[in-house]
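> Give me a 3D structure for the following:
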Amino acid sequence: ELLHQLTEGSLDELIHDMRPLPPRPAAEGEFLPPAPVPHIVIGREIANALNVSVGERIRVISPLLETTTPFGVALPKSQDFRVAGIFLSKMYELDSRYAYVPLTSARRFLELGAHDVSGLQVRVDDPDRSDTVGALAASVLSRGERKFAAVDWKAKNRTLFAALKLERVVAFVVLFLIVFVASFSIVNTLTMSVIERAKEIAILKAMGAPDVGVMKVFLVQGLVVGGVGTLLGAGVALAGAFALTRFRLPIPNDVYYIDTLPVHVGVWDIVAVVLAALVIVWDFAVWPALKGARLRPVEGLRD
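So this is what the prediction gives:
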């Protein structure tokens, strides 16, 4: 996966660093050969912040470890690495905080044993079940004396998903208010229709038309007006969404950290919006329909 995210450099140097170096004993009075500089792959944001490119050196400092200078001063341990590549994952948190080095170089820098690791990252077949797999792995690994913790991608990005969920709720509320306000125009249209057709309603009722029949006429009229508007709106929205998916609307990469506007068309979301709009239109059409059904023939003919 890292190979596909590389924008500059390659992983050949990292693979070369993983090979053990042959021992070379120094003869008496001979200077030891300089240790080779290990390689590192950094994110694009780190490269931009440090203003470095492939082939240049950077110094990695560990605040958890200390080293003593010849003057007896304790300083955080540091080591030079040569940039072998720059990756772009299109996630700001990864590109600004993560770097990759060979496991042997990391163990040597962090003063770990030959077989020690501080963590493992695994991928599951079903990402939606990562929390279940993580809890099961933690329970199995913690049966001994040492305790282990497992953090899945949902828990790690809980704040982001909470914000996205709140954004969806707010968007649904705004959409509901838009449909709610638009429904008043249907009420006004049906009310004016009842007033303008008062004589026709009176004649129909004088000829024996039941109140339920008159009410159905205006309910059907309200559903036709609302249904046509809803279907036209859904059609235009779908056409716009598919156009954005087809032509990839570009957006500023330095602001949103993505190149194009992502668009996802959810079938069930569209169905829910259409049904909700029709239900609201039906509810708002009831009052004008009742007003027309309750109109007395004498009042309609007199007016």
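> alpha carbons only for contacts and neighbour counts from here, please
Will do.
> what about the helices in the stretch 1-150 of the chain?
2-5, 12-17, 44-50, 92-97, 103-110, 130-141 (DSSP state H, counting those that start in this stretch).
> Reformat those helices as a markdown table; add distance to residue 288 and mean neighbour count.
Listed next are the helices of the stretch 1-150 of the chain as a markdown table, based on distance: least, C-alpha to C-alpha, whole Å; neighbours: other C-alpha atoms under 10 Å:
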| stretch | distance to residue 288 | mean neighbour count |
| --- | --- | --- |
| helix 2-5 | 61 | 11 |
| helix 12-17 | 75 | 16 |
| helix 44-50 | 61 | 17 |
| helix 92-97 | 55 | 15 |
| helix 103-110 | 75 | 16 |
| helix 130-141 | 53 | 15 |
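> Please generate a structure for the following sequence too, so the two can be compared:
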Amino acid sequence: MSIIKQFPYEWQVGVRYTRAGKRSGRNSFISFISMISVAGIALGVAALIVVLSVMNGFQKEVTDRLMSVLAHVEVFDTRGAMPNWQEQEKAAYANPQVKAVAPFVETQGMLLNDETMRPSVVRGVLPQQEAKVSSVAGQMKQGQFASLTPDSFNIVLGIDLAKALGVTVGQNVTLMLEREPRAGDSLNSMVMPRMRALKVSGIFEAGHNELDASLAFVNMQDAEQLLMLDGPSGLRLRLHDMNQAPQVARELKASMPGELWMRDWSRASASWYALVQSQKNMMFIILSMIIAVAAFNLVSTLVMSVTDKQADIAILRTLGASPFSIMKIFMIQGALVGLLGSALGVAGGVLLALNVGVIVPFIEGLFGLHFISKEIYQISAVPSDLHWLDVAQIGLIAFGLALVATLYPSWRAARVKPAEALRYE
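As a prediction, the model looks like this:
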């Protein structure tokens, strides 16, 4: 109390009104409503922190799985092939952010087995160098990634693609590729696709449905023969910091020789990240409404407080307090409630977000539930990735809404006329 007495009287009165002594049932009721407002703000803040942390966790989990197969930056030659890829590799390594480089050939085709046909992305790679830029070699469920040797015409399939085709290691599939029309072909003649039988030598599981259901690997030299190219399509780059990919792509565009175009991972997965971001934004808005409702409960609390304290306001006005000072008293009262609710919500939300891995299994075991289906999400535990910037933004928004909620009751308190307030006292 000695510390509080050193503050201006507006603070002293505002803190006292916030504590709302127990001398009357009405004061106790106002205090109870204030605590409800604190609890509402705290619950809304905690819920928003936990939900955003879980969504960040899912995004990080999926990103890690995407990046286990996708390159941070892909460099393509506009001529369709890059016969001097070793020179371009040296030029790429000149950038300090480039950690590893691997050549590749990529095309789209159809894989057939009996009457089953599936579209696929066929990527030709050198297994030893591919292992430097992706984690496919460590994701093999059957067979070996090193089985993609030159002239073997082996193929490694994603696990969902293999299931869809009904094949396993040792069986054959047929790759059907579009054939470009030749000079002697007439306009009305049917251009038959090129077809090649390939032996399934391995099956991988990246943990991402789109990749597992559409991606296949062959040896790069075999892919060059199939596509009749005199070199790889381009280079796949792994960076020290994947978040620098757009900037590194621009730098490589300026520093590497030849007519090249670059594609970084953020552009390759732009639609997926836009979807995730829109979902996060919608969830943020929806849960912010909970905080707003709780914050604006302060309006009713402060209106009741102003009505109950009219005599006190009149006495303060007759003692020389200005309307602004009266307004400040009730703004302080509401701000303290908002600050307390925000602080409790941040503390509770951070504690829950950091212990999701412990709390969720406990709830699942207690009620016999299972929140995450491994068959659908490819993960068995609820992930959580707490971002302190999100925590700061949520706390500030909750406190800001509480301040806005104090404006009308405080303005109403400042308009109380002393003579009318004391008429029936």
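> that older thread, would you mind putting the helices of the stretch 1-150 of the first structure into TSV with distance to residue 297 of the first structure alongside?
Output for the helices of the stretch 1-150 of the first structure, formatted as TSV (distance: least, C-alpha to C-alpha, whole Å):
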stretch	distance to residue 297 of the first structure
helix 2-5	77
helix 12-17	91
helix 44-50	78
helix 92-97	71
helix 103-110	91
helix 130-141	68
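> Please name whichever of these is nearest to residue 84 of the first structure.
The closest of these to residue 84 of the first structure is helix 12-17. By C-alpha to C-alpha, the value is 6.3 Å.
> Identify the residues contacting the closest one?
38, 39, 40, 84, 101, 102, 104, 105 (C-alpha atoms under 8 Å, 6 or more residues apart in numbering).
> In the second structure, point me to whatever sits opposite the third one in the alignment.
In the second structure, the residue paired with residue 40 of the first structure is residue 155, using TM-score structural alignment.
> Looking at the helices of the stretch 1-150 of the first structure, spot the one closest to residue 181 of the first structure.
helix 92-97 (39.5 Å).
> Contact partners for residue 279 of the second structure?
Contact analysis of residue 279 of the second structure by C-alpha under 8 Å, 6+ apart lists nothing.
> That one -> the first structure?
Under the alignment (TM-score structural alignment), residue 279 of the second structure pairs with residue 167 in the first structure.
> With residue 402 of the second structure instead?
Checking TM-score structural alignment: residue 402 of the second structure goes with residue 281.
> what's downstream of the helix or strand where its match lies, the next helix or strand?
Element membership of residue 281 of the first structure, judged by DSSP states H and E, is helix 267-293. Next along the chain after helix 267-293 of the first structure, taking DSSP H and E as the criterion, comes helix 297-302.
> In the second structure, what range does that next one match?
Taking TM-score structural alignment, helix 297-302 of the first structure hits residues 418-423 over in the second structure.
> Which stretch of the second structure lines up against stretch 81-96 of the first structure?
Taking TM-score structural alignment, stretch 81-96 of the first structure hits residues 198-213 over in the second structure.
> on that earlier part again, how about the match of residue 402 of the second structure, what does it touch?
Residue 281 of the first structure touches 183, 186, 222, 223, 226, counting by C-alpha under 8 Å, 6+ apart.
> from the residues you listed, which two are the most distant?
183 and 223 (11.0 Å).
> how close does the nearest residue to residue 255 of the second structure once chain neighbours are set aside sit to residue 133 of the second structure?
Nearest in space to residue 255 of the second structure, with sequence neighbours left out and distances taken as C-alpha to C-alpha, 6 or more residues apart in numbering, is residue 91 at 7.6 Å. Residue 91 of the second structure sits 17 Å away from residue 133 of the second structure, going by C-alpha to C-alpha, to the nearest Å.
> now residue 16 of the second structure
Residue 16 of the second structure is 64 Å from residue 133 of the second structure, by C-alpha to C-alpha.
> neighbour-wise, which of those two wins?
residue 133 (22 against 14; other C-alpha atoms under 10 Å).
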